[in-house]
Structure formats: structure tokens, C-alpha cells
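**Student:** What follows is a predicted structure for the sequence shown.
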Amino acid sequence: MWMHNGGLGGWKHIKRRLGSLLADKWYLGVKGGTDSEWAFALFLNTLEQSGHDPSACPPGGFGPTVLREVMKKTIAQINELTDSIPQSILQNEDVDTRSLLNFAVTDGHSVICTRYISSSKDEAASLYYSSGTQWVTRTSSPDDRQYQMDRKDKGGDIVLVASEPLTFERENWVNVPTNSILTIHHQTVMVHPILDKYYEGDPYHIRSSAFVQEKGLITNEKTSSGSQSPASIDGIRKTTAQSLFAGGLSPDLVRRSLTPVSSRESRLTSQLQTARHLASPPRY
């Protein structure tokens, strides 16, 4: 299963060259013209080049490390393609090469999600996760459609990943830092930085939210509860980034989240319980 929120920078100028990188079976598997489909084909091609058959169904999946490394290689290849667009085209056609790459992929055993932008000055499209023992309605009423994440122990039996928080309990949602990769495997949730030329290790480094706000990929509103939006708490986000990058995150850390809430509908969600195998070549 593959999902993408965002867009590949300079898409019409890199599409042909991206296609030339693919083996025939992945190239011919693409039935549409969206950048998301071609990015998935590139991921599958990269997975195969790494020595793994995407059509296979390993008993335990490909493993989170393999999927994570293949995802990083896929992003690197996209960056190489946009970097190679001639300067004359960039100037004459005013091409924007910034790629918004919020990807999600699963082999049915591990889930890999990215929050990424090919810029060191701009914020990526928003991404959050919440973990707990069960996802239930707030009351016992059959008409209640307000859900919340319950946590009865330290395990992460359920993990939700969304573009924006799905509930009003702000302490239940963790903001994934820009240019990082989220790994979900068994009951463990980990966040690692994507270390490339666009990564900023300084927790006080401020990124602009103007680009993603213009594209509607991050909220700049206050909810009915008066909570601040992601765009208005950049300072808080940067000071917590280092602790998120420290390594594996235990579910206890979720309780310390300073992530705001939002009533907007999620654009990108992923649940381990609905994950499916990448058991065959892509069918778009």
C-alpha cells in the first residue's frame, strides 16, 4: 500500500527522466500520469535494485530497515532529478523545484512514513501520529462519532498517522518533525532524521510555513477550543525536535506532546490494522 501527500518539484521537467530509471515492468505498470504513481514505481524499482523482490511476500515482511533505506534512496533520486533541471529552464519558465514528499508505505508488517520537503528554508506538509491500546468513541452512545485514543499500558497496539490531528485531545498527538521518517513496527514507533543537504540539525532553526499554507497542506486556523495551529508554534516544534530524533519513541512520550489540535479532515491516514502486503507489481 502506498500513499502520497504533496507533489514532486518541477514534475513535467523530470517525468521523462524518472521513467527512464525504471525497469520495464514498473514503467508499464503505471496507468496514470500523476507524480504519486510514478514515485511509487520508482520506490518499487529501488526496492528491487536493493535485492528484494517487491512481488514476494516474506513471512515477516521486508523489515523496517529495508523499507526505510529504500524510501530514503527514492527521495534522493527525486532530488537528483530536480537538481538536474537546466538553469535556463528554471529561469525562463519560473520552475519551482521544491518537492513535498509525505509518503507512506507498508508491507503489511511495518509502516514507513515521511514528512519531507526539498528545502532547508520551508516547512513540509504537516504530519502527526497517535498511539495507544484502543481507538474508541468518547461515549457509549451509538450515535457518538467523536473518537479518542485510549492508553491502558505502554504498548502501542494501535498507531494512527494523519496529516492533521483527528481528535481534540492535543496530548494524544505527536508532531513529526520536518524532514524525518516515521517507522512503525510491532509496538514500536521510531522517528529518524533524513540526513541530506536539506536537513537542519539546529532545533532553533525556523522554517517558513508560507509555501505549504499556500497549497493548503498545513492549517493556519484556530480550533473551537482556541488551540494554536501548527504554523503558529514553530518555536515549540523546533525545541522539541531534538528529543524526537533521539531514537525510538516510547508511547509515554506521546503524553508530553505539544502538538495542537485541528478539526480539519485528515488527508493522509495509515493504520496498522488495515495494512496490506505489497504482494504484486503496482496496479494503478
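**Tutor:** Perfect, thanks for sending it.

**Student:** contacts, neighbours, all on C-alpha from now
**Tutor:** Will do.

**Student:** Show me where the stretch 101-250 of the chain has its strands.
**Tutor:** For the stretch 101-250 of the chain, the strands defined by DSSP state E, counting those that start in this stretch occupy 110-115, 128-132, 134-137, 147-150, 158-162, 174-175, 180-185, 188-193, 248-249.

**Student:** Give me whichever of those is most buried.
**Tutor:** By mean neighbour count, with neighbours taken as mean count of other Cα atoms under 10 Å, strand 110-115 ranks first of the strands of the stretch 101-250 of the chain at a mean of 26.

**Student:** I'd like to know which elements the longest helix anywhere in the chain is packed against.
**Tutor:** Using DSSP state H to define each element, the chain has its longest helix at helix 64-83. Judged by 3 or more Cα pairs under 8 Å, 6 or more residues apart in numbering; DSSP states H and E, the packing partners of helix 64-83 are helix 11-20, helix 35-49, strand 110-115, strand 180-185.

**Student:** quick one, the longest one and helix 11-20 angle?
**Tutor:** What that stands for is helix 35-49. For helix 35-49 against helix 11-20, the angle by axes from the mean of the first three to the mean of the last three Cα atoms, to 10 degrees is 30 degrees.

**Student:** dump the residue contacts of the residue nearest to Trp11 when sequence neighbours are not counted.
**Tutor:** Counting by Cα to Cα, 6 or more residues apart in numbering, the nearest residue to Trp11 once its immediate chain neighbours are dropped is Asp35, at 7.0 Å. For Asp35, the contacting residues are 7-8, 11, 15, by Cα atoms under 8 Å, 6 or more residues apart in numbering.

**Student:** Looking at these, state which has the most neighbours.
**Tutor:** Leu8 (26 neighbours; other Cα atoms under 10 Å).

**Student:** Second structure for comparison follows:
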Amino acid sequence: MCRWLAYSGTPLLLETILYKPAHSLIDQSLHSRMGVETTNGDGFGIGWYPEHAEIDTPAVVRDIGPAWNNRNLREIAEHVKSPLFFAHVRATTGTAVQQSNCHPFRYGRWMWMHNGSIAGFQAMRRELCMAVDPALFLDIEGTTDSEVMFFLALTFGLDDDPPGAVARMVGLVERTGHTHGIATPMQMTVAVTDGSAVWAFRYASDGAARSLYYSSQVDSLRALHPDVSFLRGLSEETRLVVSEPLGDLPGAWNEVPQHSYGVVRPGADALHPFAPLPA
């Protein structure tokens, strides 16, 4: 499987989150504690929205090598500041190690990343791809189930209703899987953003989705840890959503409940139940 993080809040250098925490995402690429695999070295990707953007599309950099020794990633992280960014380290579930299979995926202003898999994806891949809007189909560059999930969500109305679009995507995957005799087709934690809000989903057909956590409110953390200088410069809107905690600071991390999704946006963070919908 994979490890990922989504950051939204006070503009920061990417290295502040990617490298500096005790159990940073770069550390997790070698020493994951909660993933199916300890090592996530089958590629990586980062995507970010500029601090003062004249265009609303994110920049995305992806590579097939491991994140822990990539000099270009380190260089970017030391010089790029962003108020909203995604980062992902990959452990392939069977598809090729190639740049077009690395997350995050981008379409227009949207970014998407995923940890998990569609069980039996190869058997149902053609059917799922045929359900993608023909106007979108040629923009699928890779061979992963994750990218097909993204384009199905776009097909089912991601622009207008992200939770509903993801729910209809999962509904189609489960219905298609069941026709192939697969009892529990979907395993996912997903993050998706349009540059203004982040939606994070935790769901599995068998009820046991991979780990997912969100950070506590900054004002609560300051009260708990007045000696932690890093917290002083963060706005109240700052949030992280992560596959596994970046450190052991007491009170910093909260588990996302099974079969739920969260929305991170200025002034309106919320958790909601999640269930598939008919496509």
C-alpha cells in the first residue's frame, strides 16, 4: 500500500512537514509503522498550490525512485512554500513502477491521491474504464486503480458534489466487483482537493479501512504544549490529514472513524458518515 499526507493552512515550506517531523513522510517511506508494507519505495509525488497563484491549477512533481534519497525532492521542499499541498509515497499493489502511476493525480484544478486497492481490479478494469466519461478518458495516463477511481469520481460529478461523486464511484466499484464474485472490492483512504477545500475519505468494503488521522485544532495544541514554538506561527485553520501520525506529540492526532469522510476548509471543518451510492 502507500502513505500520504494532505496539508492546508498557514503557508509553509514543504520541508517543514515532509522532512522535519520525527516520523515524517520521508521517514515513513522507509519505516512505516501502520502500513501493510514497512517500505514505500516505488515512487513518490508532491502537488501544491502556489501561495500567490495567478492560475488555480496545482503544480505536480512525480518520480519512480524512492523519496528518501531523491535530491530533487529535497531541493523543491527547501524552496517551495504553499498553503495547500499533497505528498504521497508509493508501494505498488501490482501495477508498474512508472511516473504516470505515481500519485497525486491531477485534472484541471483537482488533485487526488489514494492508499488501498480495488480487489480484482485487472478483471474489472475494462468495465470500470468504460464507465468513465469519454471526454475524460484520454486524460488517463497510467494503469492504476487509483487513477481510474479519480476519473470515475470526475465522471460522477466531482466538480459539484465531491462526497456524492466519491460515493457513486465506490458504489460502481462494489457493484462491478460483486458481479465478478469479489465480496469486498474496495479498500481506500482518499484525499481530493480543488485548491480551496480538502476532502478525506476512509472506507473499505469489509469495514476495516487503512489507517487515517487528522490533526487537532491549533489553539488546543498550543494550550497543551505552550513550549512548542512551531505551533505559534500557525493559523487556527491549519490542518493535516495523514496515513499515520508524524510524531508522538500528545493530543495532536485523532483517528478518522471507519466509513466516514472529513472536509477541511476555512471555518467549516466537519466529519460525516460515508456510504456508497448507486452510480
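**Tutor:** That came in fine, so what should we check first? Not measured: the values here are computed from a predicted model.

**Student:** TM between them?
**Tutor:** Taking TM-score structural alignment, normalised by the length of the second structure as the basis, the two superposed chains have a TM-score of 0.52; 164 aligned residues with a Cα RMSD of 3.2 Å.

**Student:** Using a markdown table, lay out the helices and strands packed on helix 64-83 of the first structure together with distance to Val191 of the first structure.
**Tutor:** Converted to a markdown table, these look like this (distance: least, Cα to Cα, whole Å):
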| stretch | distance to Val191 of the first structure |
| --- | --- |
| helix 11-20 | 28 |
| helix 35-49 | 20 |
| strand 110-115 | 9 |
| strand 180-185 | 5 |
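
**Student:** Nearest to Pro64 of the first structure, out of the ones you listed?
**Tutor:** Of all these, it is strand 110-115 that lies closest to Pro64 of the first structure, at 5.6 Å by Cα to Cα.

**Student:** still on that earlier bit, which one among the contacts of Asp35 of the first structure gets closest to Leu244 of the first structure?
**Tutor:** The closest of those to Leu244 of the first structure turns out to be Gly7 (Cα to Cα; 25.6 Å).

**Student:** rewinding a little: quick one: map the residue nearest to Trp11 of the first structure onto the second structure.
**Tutor:** Superposed on the second structure with TM-score structural alignment, Asp35 of the first structure falls opposite Asp145.

**Student:** distance of that match from Arg232 of the second structure?
**Tutor:** 41 Å (Cα to Cα, to the nearest Å).

**Student:** quick one: the match of Asp35 of the first structure from Gln122 of the second structure, how far?
**Tutor:** 9 Å.

**Student:** go on, Leu13 of the second structure?
**Tutor:** Remark: distance between Leu13 of the second structure and Gln122 of the second structure (Cα to Cα) = 39 Å.

**Student:** re the thing from before, dump the strands of the stretch 101-250 of the first structure into a markdown table; add distance to His52 of the first structure as well.
**Tutor:** Below are the strands of the stretch 101-250 of the first structure laid out as a markdown table (distance: least, Cα to Cα, whole Å):
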| stretch | distance to His52 of the first structure |
| --- | --- |
| strand 110-115 | 15 |
| strand 128-132 | 29 |
| strand 134-137 | 34 |
| strand 147-150 | 36 |
| strand 158-162 | 26 |
| strand 174-175 | 32 |
| strand 180-185 | 19 |
| strand 188-193 | 23 |
| strand 248-249 | 26 |
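
**Student:** which one of those strands lies closest to Ile78 of the first structure?
**Tutor:** Ile78 of the first structure lies closest to strand 110-115 among the strands of the stretch 101-250 of the first structure, at 14.1 Å (Cα to Cα).

**Student:** Give me the mean distance between that closest one and the second structure.
**Tutor:** Here the mean offset of strand 110-115 of the first structure against the second structure after fitting is 0.8 Å, by mean Cα distance after the TM-score superposition for the first structure.

**Student:** who's in contact with that strand?
**Tutor:** So strand 110-115 of the first structure is contacted by 61, 63-64, 67-68, 101-106, 124-127, 176-186, 272 (Cα under 8 Å, 6+ apart).

**Student:** Show me which of those residues are buried.
**Tutor:** Buried by 16 or more other Cα atoms under 10 Å: 61, 64, 67-68, 101-106, 124-127, 176-185, 272, out of these.

**Student:** and the closest residue to Trp135 of the first structure other than its chain neighbours, what does it touch?
**Tutor:** Spatial nearest neighbour of Trp135 of the first structure, excluding adjacent residues (Cα to Cα, 6+ apart): Met149 at 4.8 Å. The neighbourhood of Met149 of the first structure, defined by Cα under 8 Å, 6+ apart, consists of 130-136, 172.

**Student:** If anything else comes up later, I'll come back, but that's it for now.
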